[in-house]
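Undergrad: Sequence and predicted model, in that order:
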Amino acid sequence: MTLIRARRCVTPAGEVPAAVRVRAGRIAAVEPFDADAGADDVVDLADDEVLLPGLVDTHVHVNDPGRAEWEGFPTATRAAAAGGVTTLIDMPLNSLPPTTDARALEIKRAAARGRCHVDVGFWGGAVPGNARELPALHRAGVFGFKCFLLDSGVAEFGCLRPAELEEHLAVIADLDSTMLCHAEDDAVIGRARGRDYPGFLASRPAEAETNAVELVIAAARRTSARAHVVHLSAAGSLPLLAAAQASGVRVTAETCPHYLVFHADDIPDGATAFKCCPPIRDAANRDALWQGLLDGTISMVVSDHSPCTPELKRPDFGAAWGGIAGLQVGLSAVWTAAHARGIPLTTVVRWMATAPAEFVGLRRKGRIAEGCDADLVAFAPDEESVVDARTLLHRNPVSAYHGLRLRGVVRTTWLRGEPVAERPRGELLERGTA
């Protein structure tokens, strides 16, 4: 048995002094700080550290197998642990084959098995022609399904047209599952070329998102399915989502650290490390996304970690791969911006640990409470550091956060009560089993 004492511990009751008793990988009790030890091992956190639940990141592109030179399970999960993430859910595209049937899911699991430093689950993919595959993927334990409403960027993962979206949503409603939607309207997206970020931003206007969000809401209303808008960038979609939620439509949304930290004027010409789709917008839009989180219209913050090789980040916003590598720095990035806005660490933990765990039904994750997995993080919220992409643990040294001074440092991450170390101990998760 291990006892971890912290003068500051983020629990469902708020931030309190506590002693967390760990037995067989689970939290056996959360006790007063000065509880009798009665343990084989006692860990006292430093006075400047806060004990947090391990983060749950439900939007990660590992790309393994098939494009493991972009990112692989060993590197992604080591980066996750270094950033305080103890559970991640892998997206179904960019790996080969994409996770669009049960056989592909088993190939993905075989690539991950024994190679993960944190716990890993999987999303299934919804693509043209595979509606009949969804029940088998659901039975095999995927946490839900991801679709694109426009070109995904990889030929093997096709996008759903409106009638196909409704067909798949009807199946998902019968399964009581969830559809994750990349919501952009191809009809209003232009073609970007060159080093100019304003030109790229203009090519993917806010209207592209609001149009697609309206489509998702209407389809979810007609089918009674659960729909979730991923990586929300355009704050103009917030009134649509709030009204739909108030009327009983089962629609939720997430946003990402890069939309909360950066804004368009931050981005130099040719700096394609910042390229993502949908794009990073202006400062007023960023402020409105924060308000959407505070009022609950947006329920959580996840990384959308989507790395690639340096060669694919050529300095042309039309040609470069669209994805930001931020898995390791998400907590510090969000905390830096939240602290500046007077938002407490407990709220950041709710957005990045508790809410994502609840979203995917991981009852033992995202909280420091009796019976939960002892996935824990010692976080020094006042220590500062400067991001150096060369020292980050994901596969390739490319990051939009390079050179940024961030507040908050992860000092130790425990997975089921043991510090994350070189030997992979992560488990492969299935829906309903954790």
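TA: The structure has been received and is ready for your questions.
Undergrad: Could you use CA atoms for every contact and neighbour count after this?
TA: OK.
Undergrad: What residues of stretch 316-332 count as buried?
TA: 316-318, 320-332 (16 or more other C-alpha atoms under 10 Å).
Undergrad: Distance from the chain centre to that stretch, please.
TA: 13 Å (C-alpha atoms, centre = their mean, to the nearest Å).
Undergrad: With stretch 223-235 instead?
TA: Counting by C-alpha atoms, centre = their mean, stretch 223-235 is centred 14 Å from the centre of its parent chain.
Undergrad: when you check the buried residues of stretch 316-332 against the helices, which ones overlap?
TA: 330, 331, 332 (DSSP state H).
Undergrad: Let me have those residues in CSV, adding distance to residue 339 as columns.
TA: Shown next, in CSV, are these (distance: C-alpha to C-alpha, whole Å):
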residue, distance to residue 339
330, 14
331, 12
332, 10
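Undergrad: Tell me the one of these nearest residue 38?
TA: Closest to residue 38 out of those is residue 331 (33.0 Å), distances taken as C-alpha to C-alpha.
Undergrad: Was I right to think that closest one contacts residue 82?
TA: No: between residue 331 and residue 82 there is no contact under C-alpha atoms under 8 Å: 10.4 Å.
Undergrad: Can you tell me which residue is spatially central in the chain?
TA: The structure's the chain has its C-alpha centroid closest to residue 302; by C-alpha atoms, centre = their mean the separation is 2.8 Å.
Undergrad: Check it against this one:
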Amino acid sequence: MRRYDTVVRAARAVVDGREQAVDVGVTDGRVVVVEPLGALEADGALVVLADDEVLVPGLVDTHVHVNEPGRTEWEGFASATRAAAAGGVTTIVDMPLNSVPATTTPDALAVKQRAARHQAFVDVGFWGGAVPENLGTGDLAALHEAGVFGFKCFLLDSGVEEFPPLDADRFGAAMHELAGLDALMIVHAESGDLIADLAHGPAYRPFLDSRPSAAEQRAIALVIDTARATGGRAHVVHLSAAEAVPALRAARADGVRVSVETCPHYLALDAAEVPDGGTDHKCCPPIRDAANRDRLWAALAEGVIDCVVTDHSPSTADLKALDTGDFAVAWGGIASLQLGLAVVWTAARERGHTLAEVVDWMATGPADLVGLADRGRIAVGARADLAVLAPDETFVVDPARLHHKNPVTPYAGRTLAGVVRRTYLAGEAVDLDAAPRGRLISRPRSQQ
């Protein structure tokens, strides 16, 4: 009889793109067998899910701003990874900006890794940054060799001075350099030329009008053209403008190496619902109208949008200008790492989508984006990173009960479906009261 460290018995589990009744055998932190329900004899621990629970793979969130070091009062590795685990996320990839120093050199990466080590409750990887100062210096190649999962750039002002944008020529040069490494470039794609100055005030409509869909369309056209010309790999982050979908669809059909993500707030929120002074809803690009949201859902269902990740971009409450509600000065970012699964599942099931689809968008898709083929799925050989979800249980969002460092969220008071009851990292339940067990991870060696 084969021995297992743990057998997880689930009458409902998302395996191979559908719900199945299975036993999952785990040894040394990995799934070693998936068999029909009741087929395995448990000589070690036996975990039996309740009738209202579903076993899903741990989510992979490839768009998280942890901000430590430098702006740790905004968020930090301990608080962010606690929130991740509480929300069923077992792997995050940290963005290179909003921390100080920005992750644009190997030395800066080492600083970030030292800050994260021994604080992480889930596994943490890192993006590098592509900025004018590190092009052609060897830093991109050195960061790639050090194991970053790819490189982030902005095509307009990033909002922080230590992470300047690339103009069209420098973006082309960076894409050419990264194409030689076969490294992924992820792009904040808005054109600053089409973004208007914003007058002070609490109304949302002027802010929305100041960042039109055309700004995304123009920037995405540049991304597509540059990826086509260089043969490089490009990924558009946080797509909000559905008008850009046809160009992305056509480019992919032509073999251009371009992928795209969207975020929970673009799928769940509607510009018409943003109240005056609701700066907790401010993000860039902005939340658009309900018709645009419907088209994003259609693109997601079609597969033109590859994945859904949070773009967890927190700040202190004062920077959100909650006291004045002034959209012109409020920090643009939404913190949702702990809530992403519930937000998307709540909206998805109302539209007739299955939990298996949500798993594909939020676990398998992001894992595949960064080459983590052994995560984001329940399969033989995969890491036993798992979450136990009660999909029909509801809860009301109380910001004070979230693990995010700052209790600011546009979902406050909303009723969401989907409660994560337990999260497993490498086969062991995550205990937020114990010492953290998350690891720092690098790009798989097969991609180096």
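TA: Thanks, I have it. None of these values were measured; they are calculated from a predicted model.
Undergrad: what residues are up against the closest residue to residue 216 of the second structure other than its chain neighbours?
TA: If the residues on either side of it in the chain are set aside, residue 216 of the second structure comes closest to residue 190, at 4.4 Å by C-alpha to C-alpha, 6 or more residues apart in numbering. Counting by C-alpha atoms under 8 Å, 6 or more residues apart in numbering, residue 190 of the second structure touches 155, 156, 215, 216, 217, 218, 219, 220, 285.
Undergrad: Aligned to residue 190 of the second structure, what sits in the first structure?
TA: Aligned counterpart of residue 190 of the second structure in the first structure: residue 184 (TM-score structural alignment).
Undergrad: got it, and residue 399 of the second structure?
TA: Under the alignment defined by TM-score structural alignment, residue 399 of the second structure corresponds to residue 389 in the first structure.
Undergrad: Residue 397 is in contact with its match, correct?
TA: Yes: the criterion here is C-alpha under 8 Å, and residue 389 of the first structure meets it with residue 397 at 5.0 Å.
Undergrad: re earlier: out of the contacts of residue 190 of the second structure, which comes closest to residue 5 of the second structure?
TA: Nearest to residue 5 of the second structure among the contacts of residue 190 of the second structure, with distances taken as C-alpha to C-alpha, is residue 285, at 46.1 Å.
Undergrad: Okay, helices next: where are they in the stretch 1-150 of the first structure?
TA: 73-82, 102-112, 134-139 (DSSP state H, counting those that start in this stretch).
Undergrad: average offset between the shortest one and the second structure?
TA: Compared with the second structure after fitting, helix 134-139 of the first structure has a mean deviation of 0.2 Å; criterion: mean C-alpha distance after the TM-score superposition for the first structure.
Undergrad: The second structure: matching residues for that helix?
TA: Counting by TM-score structural alignment, helix 134-139 of the first structure falls onto residues 140-145 of the second structure.
Undergrad: So what does residue 225 of the second structure match up with in the first structure?
TA: By TM-score structural alignment, residue 225 of the second structure lines up with residue 218 in the first structure.
Undergrad: any idea how far residue 177 of the first structure is from its match?
TA: 18 Å (C-alpha to C-alpha, to the nearest Å).
Undergrad: When these two are compared, which one has more neighbours?
TA: For residue 218 of the first structure versus residue 177, neighbours defined as other C-alpha atoms under 10 Å are more numerous around residue 177 (20 against 15).
Undergrad: wait, the more buried one sits on residue 226?
TA: Yes: under the criterion of C-alpha under 8 Å, residue 177 of the first structure makes contact with residue 226 at 6.8 Å.
Undergrad: Can you check which helix is longest in the second structure?
TA: What stands out as the longest helix in the second structure, according to DSSP H, is helix 213-230.
Undergrad: and after it, which helix or strand comes next?
TA: Of the helices and strands lying after helix 213-230 of the second structure in sequence (DSSP states H and E), the nearest is strand 233-236.
Undergrad: which residues are contacting that following strand?
TA: Strand 233-236 of the second structure has contacts (C-alpha under 8 Å, 6+ apart) with 175, 179, 182-189, 220, 223-224, 227, 257-261.
Undergrad: repeat for stretch 66-74 of the first structure
TA: Here stretch 66-74 of the first structure makes contact (C-alpha under 8 Å, 6+ apart) with 61-65, 94-97, 111-112, 115-117, 307-309, 394-396, 424.
Undergrad: Of those, select the buried ones using a ChimeraX command.
TA: In ChimeraX, this line selects whichever of those come out buried by 16+ other C-alpha under 10 Å:
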select :61,62,63,64,65,94,95,96,97,111,112,115,116,117,307,308,309,394,395,396,424
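Undergrad: so what's residue 65 of the first structure up against?
TA: Counting by C-alpha under 8 Å, 6+ apart, residue 65 of the first structure touches 72, 95, 96, 97, 108, 111.
Undergrad: Perfect, I'm done here.
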